[in-house]
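Asks: Predicted model, plus sequence, below.
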Amino acid sequence: MSAGFSRYLTGATRGELPTHPLTHHEILTLISPFTRRGRQADLDASNRIERRLVFKSIEHSNITASQDEACEVLTLDNAQPNQFTLTRTLTLSSGLEARLQTDGEDPAELLARIESVSPQQQFREVAGVTVALSYRLVPVCAATNGSPPVRLELTRGKAIIGNLEIVLNADSVKGYPVQIDLLPTVAGAVELPDDLLAVIGWSWSPLRKTPAGWSGKVGARSREPQRSRDLEAKLDKAVAHLAATLAQPPAFFHDGLRRARWVVTFRRGIPLLIFVGLMGVAAALTKIEIPPGSIINLLIMGAPPLLLFAAFGMRDAPPLEIPPLPGRAKAASWQLVPDLPAVVPSVAPDLTALASVTAPNVQPESTMSSPAAERDAQCPAIR
């Protein structure tokens, strides 16, 4: 009685309840398809109580254009009966990490899906900066126009420029803007201008300060696979823009993108201009004599609820604010890229020629599947 009442309160169904720890027989059955593919289970890193199996790491070379090495670790989770999640975690020698995840009922099929995507597909070079892309593998109908049986849906993108991490959190509700975070890894970094990314285009929102750094949003398409490809292109553009901007003193951002910054200021003032315009129209209507039987009276009476419906129906309502005017920064450097050249050109950075910008090594980050110490033990050769 009490167990059933607790399930009612928590909303859990019988199939969602935790099952017993993995038995030796279950472990042997689950690792069978992996053993045939040359994979060996790491029982020390696995967790029988949480029904998680971790396989020994495999090293890959020449993953990126800079000849980086990567450590691959497979994790098989079975939190629900007959439902498995296979995750491949690729960790570069610099600590940059990319994941590939897929769900299903057959571990052998999940392994075949994972192996159909090469590790090189999850890393790319943009202006000398390595970008790590994490995906979810979703099965699709292979008979549709000869499309592949699985589809790559972007869940996360990450790059490191000097002491600044760029994280695109694409695993969000479809049709809504995607959050992008700029996270400094050192103290004392210069405050970034809130229009640092907004100057790229109308899809980009201004940045807002957070406890960890800065956060912004970028518009994305609502349907796959166009959504993932669109976000990949926008992340590449943001990385190239940041690599060029952070390689120069802060004053060059204003000097080179003065016009774009004023366009952003106008964009941010549009909601306020619309509000002031509506107030002006409402005030003007009081001075105009309208015949009692005119349709204009009906429109005036119906306009307020329609405007409220439109405002609350927006997926991402813009803030009503007085935008700050763009100004020239006085700081000598961003304090985010340690290798700032002593002599800089007197012109704005060219966003189309960024091959000279590189990303120095950073400290590795922790993984979702295991603590940092376990991951380091999995990849001893590249530490």
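Replies: Received it, and whenever you're ready, just let me know what you need.

Asks: C-alpha only now, for contacts and for neighbours.
Replies: Will do.

Asks: quick one, helices of the stretch 1-150 of the chain?
Replies: In the stretch 1-150 of the chain, the helices defined using DSSP state H, counting those that start in this stretch lie at 2-10, 24-36, 107-115.

Asks: Now do the second one: which elements does it pack against?
Replies: When you say that, I think you mean helix 24-36. helix 107-115 (3 or more CA pairs under 8 Å, 6 or more residues apart in numbering; DSSP states H and E).

Asks: Please repeat the previous calculation with a cut-off of 7 Å.
Replies: Counting contacts by 3 or more CA pairs under 7 Å, 6 or more residues apart in numbering; DSSP states H and E, helix 24-36 is packed against no other helix or strand.

Asks: Which residues in that helix does the neighbour count mark as buried?
Replies: 27, 30, 31, 32, 33, 34 (16 or more other CA atoms under 10 Å).

Asks: again, but for stretch 206-223
Replies: In terms of neighbour count (16+ other CA under 10 Å), stretch 206-223 has its buried residues at 206, 207, 213, 214, 215, 216, 217, 218, 219, 220, 221.

Asks: now stretch 316-332
Replies: Residues of stretch 316-332 classed as buried: 326, 329 (neighbour count, 16+ other CA under 10 Å).

Asks: How far does that stretch stretch from one end to the other?
Replies: Terminal residues of stretch 316-332 are spaced 36 Å apart (CA to CA, to the nearest Å).

Asks: For residue 48, see how far away the closest residue to residue 333 other than its chain neighbours is.
Replies: Among residues not flanking residue 333 along the chain, residue 249 sits closest, at 4.8 Å (CA to CA, 6 or more residues apart in numbering). Relative to residue 48, residue 249 is positioned 53 Å away (CA to CA).

Asks: The two: who's more crowded?
Replies: For residue 249 and residue 48, the more surrounded residue by other CA atoms under 10 Å is residue 249, and the numbers stand at 18 against 15.

Asks: which stretches of the chain form strands?
Replies: Secondary structure of the chain (DSSP state E): strands located at 52-54, 58-60, 70-80, 83-92, 97-104, 123-126, 129-139, 150-161, 164-169, 178-184, 208-209, 214-218.

Asks: here comes the other one, which I'd like you to weigh against the first:
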Amino acid sequence: MSAPVPLTHHEILELVAPFSRRGRRVDLATSDRIARRLRFKPLEHPAQAPLAWPLQEEMELESFAADDHRVTRRLRTPEGLEAVLVADGPAVEELVERVHAVPPARQFRQGPGWTAALAHRARRLGNGVESIILTDAQARVAGLDVKMKVSSVSGVNADLELMPAPGRALALPDDLLAVLGWPWTCIARLREGWGGALRLKGDGSERSADAESKFQRTLEHLAHTLAAPPQVFHQRMHRERWRVTLRRAVPLLVSIALIAGAAMVPMIQLAQNSVWRMLVFHSPAFLLMLFFCLGEMPRLEFPPLPRLARAGSWEPVTPADPA
């Protein structure tokens, strides 16, 4: 691939004109003419309802070709959470309007004990309607940094990541989020935190709205649960934890049933042209197709029974701590 042609002075004047009309000033010191990237001087937004804190706004323009541009807006909170809005298209003027049409407060959510910043991609639908699609989200809640990455492919689960704040250790049950219902999977221990998945419905704007709603419900659940001792979680979610256990046992029970059914096939007298004989003969192919249709591969496991936690805190007791 050939190296990009650096931006000329004339091109810069044309590209920044839509921004200048909105009071934005280009920052040539931080821009990169060779990479065809222009940055603008940051803006400070004072705290304004419904947000309780000020925001720092940064904006940049990437010009890949004469008819291929990208405008990126970054909104940063004093805590370091960052909401990103990206717009791609051939006309810079239209991209600037598309970005400014999304108010800063639209990309933030907050509640008791949690704050979330959302990343979107602004796009124009075929009927001329403007739409924003969620691509990522991050939040701070009860000593956890929670991140969600949403795939643009319909039917693919969103990835959840729970990381403890620096210097803090937590002991979380693997059904912490799965008790919320079928869309939430159990969390698995990672090297420095936990990972899980979130099942979404629909596509496009519907899928984006579903992701935002379920991410907010996840944060509300974490804030409410981690604010109380682990025993309260077991007592409040006793039935839900047993439902998760039964749900996790389904793949194992189905496998046992299939093995038992295969052993009984020779004992059953089926006609040569029977539909049941055809289904039994092709059952391995049907099961393989079913596995590929699932959002995740089923796990064969003996799920642990939900038990009342003995610890009085979500933070594990170290040997140095008093018993």
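Replies: That came through fine. These numbers were taken from a predicted model, which means no experiment stands behind them.

Asks: care to give me the TM-score?
Replies: TM-score of the superposed chains, computed with TM-score structural alignment, normalised by the length of the second structure, equals 0.91; 316 aligned residues with a CA RMSD of 2.0 Å.

Asks: Now which residue in the second structure aligns to residue 39 of the first structure?
Replies: Using TM-score structural alignment as the criterion, residue 39 of the first structure maps onto residue 24 of the second structure.

Asks: Number of residues surrounding its match?
Replies: Residues lying near residue 24 of the second structure (other CA under 10 Å) number 16.

Asks: Could you do residue 122 of the second structure as well?
Replies: Residue 122 of the second structure: 22 neighbours (other CA under 10 Å).

Asks: just residue 235 of the first structure next, same as before
Replies: Using other CA under 10 Å, the number of residues around residue 235 of the first structure comes to 23.

Asks: Distance of the alignment partner in the second structure of it relative to residue 242 of the second structure?
Replies: Using TM-score structural alignment to pair residues, one finds that residue 235 of the first structure aligns to residue 215 in the second structure. Taking CA to CA as the measure, residue 215 of the second structure falls 23 Å from residue 242 of the second structure.

Asks: again, but for residue 251 of the second structure
Replies: 16 Å.

Asks: Over to residue 224 of the second structure?
Replies: Residue 224 of the second structure sits 20 Å away from residue 242 of the second structure, going by CA to CA.

Asks: Also residue 122 of the second structure?
Replies: For residue 122 of the second structure, the distance to residue 242 of the second structure - CA to CA - is 42 Å.

Asks: just to revisit the earlier point, the residue lying closest to the match of residue 235 of the first structure once chain neighbours are set aside: neighbour count?
Replies: Leaving aside its chain neighbours, residue 215 of the second structure sits nearest to residue 148 (7.8 Å; criterion: CA to CA, 6+ apart). The local packing of residue 148 of the second structure (other CA under 10 Å) involves 24 other residues.

Asks: which one in the first structure is aligned with residue 148 of the second structure?
Replies: That one, residue 148 of the second structure, aligns with residue 168 by TM-score structural alignment.

Asks: so its match touches residue 177, yeah?
Replies: No - if you go by CA atoms under 7 Å, residue 168 of the first structure and residue 177 don't touch, sitting 11.0 Å apart.

Asks: Excluding covalently adjacent residues, which one is nearest to residue 237 of the second structure?
Replies: In space, and not counting its chain neighbours, residue 237 of the second structure is closest to residue 179: 7.1 Å by CA to CA, 6+ apart.

Asks: Now do the residue mapped onto that neighbour from the first structure against residue 33 of the first structure, distance only.
Replies: Aligned by TM-score structural alignment, residue 179 of the second structure pairs with residue 199 of the first structure. Using CA to CA, residue 199 of the first structure is found at 50 Å from residue 33 of the first structure.

Asks: Need the distance between the two termini of stretch 9-18 of the first structure.
Replies: One end of stretch 9-18 of the first structure sits 16 Å from the other (CA to CA).

Asks: hmm, I was thinking of stretch 263-274 of the second structure
Replies: When the termini of stretch 263-274 of the second structure are compared using CA to CA, they are 19 Å apart.

Asks: Now do it: everything it contacts.
Replies: Outside stretch 263-274 of the second structure, the residues that touch it by CA atoms under 7 Å, 6 or more residues apart in numbering are residue 277.

Asks: Same check on stretch 23-41 of the second structure?
Replies: The contact list for stretch 23-41 of the second structure (CA under 7 Å, 6+ apart) reads 4, 5, 6, 7, 58, 59, 60, 61, 62, 63, 64.

Asks: how about that stretch: buried residues?
Replies: For stretch 23-41 of the second structure, the neighbour count (16+ other CA under 10 Å) marks 24, 25, 26, 31, 33, 36, 37, 38, 39, 40 as buried.

Asks: Translate the last one into the numbering of the first structure.
Replies: In the superposition onto the first structure, residue 40 of the second structure corresponds to residue 55 when matched by TM-score structural alignment.

Asks: State the distance from its match to residue 20 of the first structure.
Replies: 21 Å.

Asks: Tell me how many other residues crowd residue 299 of the first structure.
Replies: Using other CA under 10 Å, residue 299 of the first structure is surrounded by 11 other residues.

Asks: which residue lines up with it in the second structure?
Replies: Aligned partner of residue 299 of the first structure by TM-score structural alignment: residue 279.

Asks: same question, residue 21 of the first structure
Replies: Per TM-score structural alignment, residue 21 of the first structure is aligned with residue 6.

Asks: again, but for residue 269 of the first structure
Replies: Using TM-score structural alignment, residue 269 of the first structure pairs with residue 249 in the second structure.

Asks: For the residue nearest to residue 237 of the second structure, which residues are in contact?
Replies: 240, 241, 244.

Asks: In helices, which of those residues appear?
Replies: Counting by DSSP state H, the contacts of residue 179 of the second structure place 240, 241, 244 in helices.

Asks: Adding distance to residue 273 of the second structure and neighbour count, write those residues out as TSV.
Replies: Output for these, formatted as TSV (distance: CA to CA, whole Å; neighbours: other CA atoms under 10 Å):
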residue	distance to residue 273 of the second structure	neighbour count
240	46	17
241	46	23
244	42	22
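
Asks: possible to save these as JSON lines with distance to residue 110 of the second structure?
Replies: Output for these, formatted as JSON lines (distance: CA to CA, whole Å):
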{"residue": "240", "distance to residue 110 of the second structure": "26"}
{"residue": "241", "distance to residue 110 of the second structure": "27"}
{"residue": "244", "distance to residue 110 of the second structure": "28"}
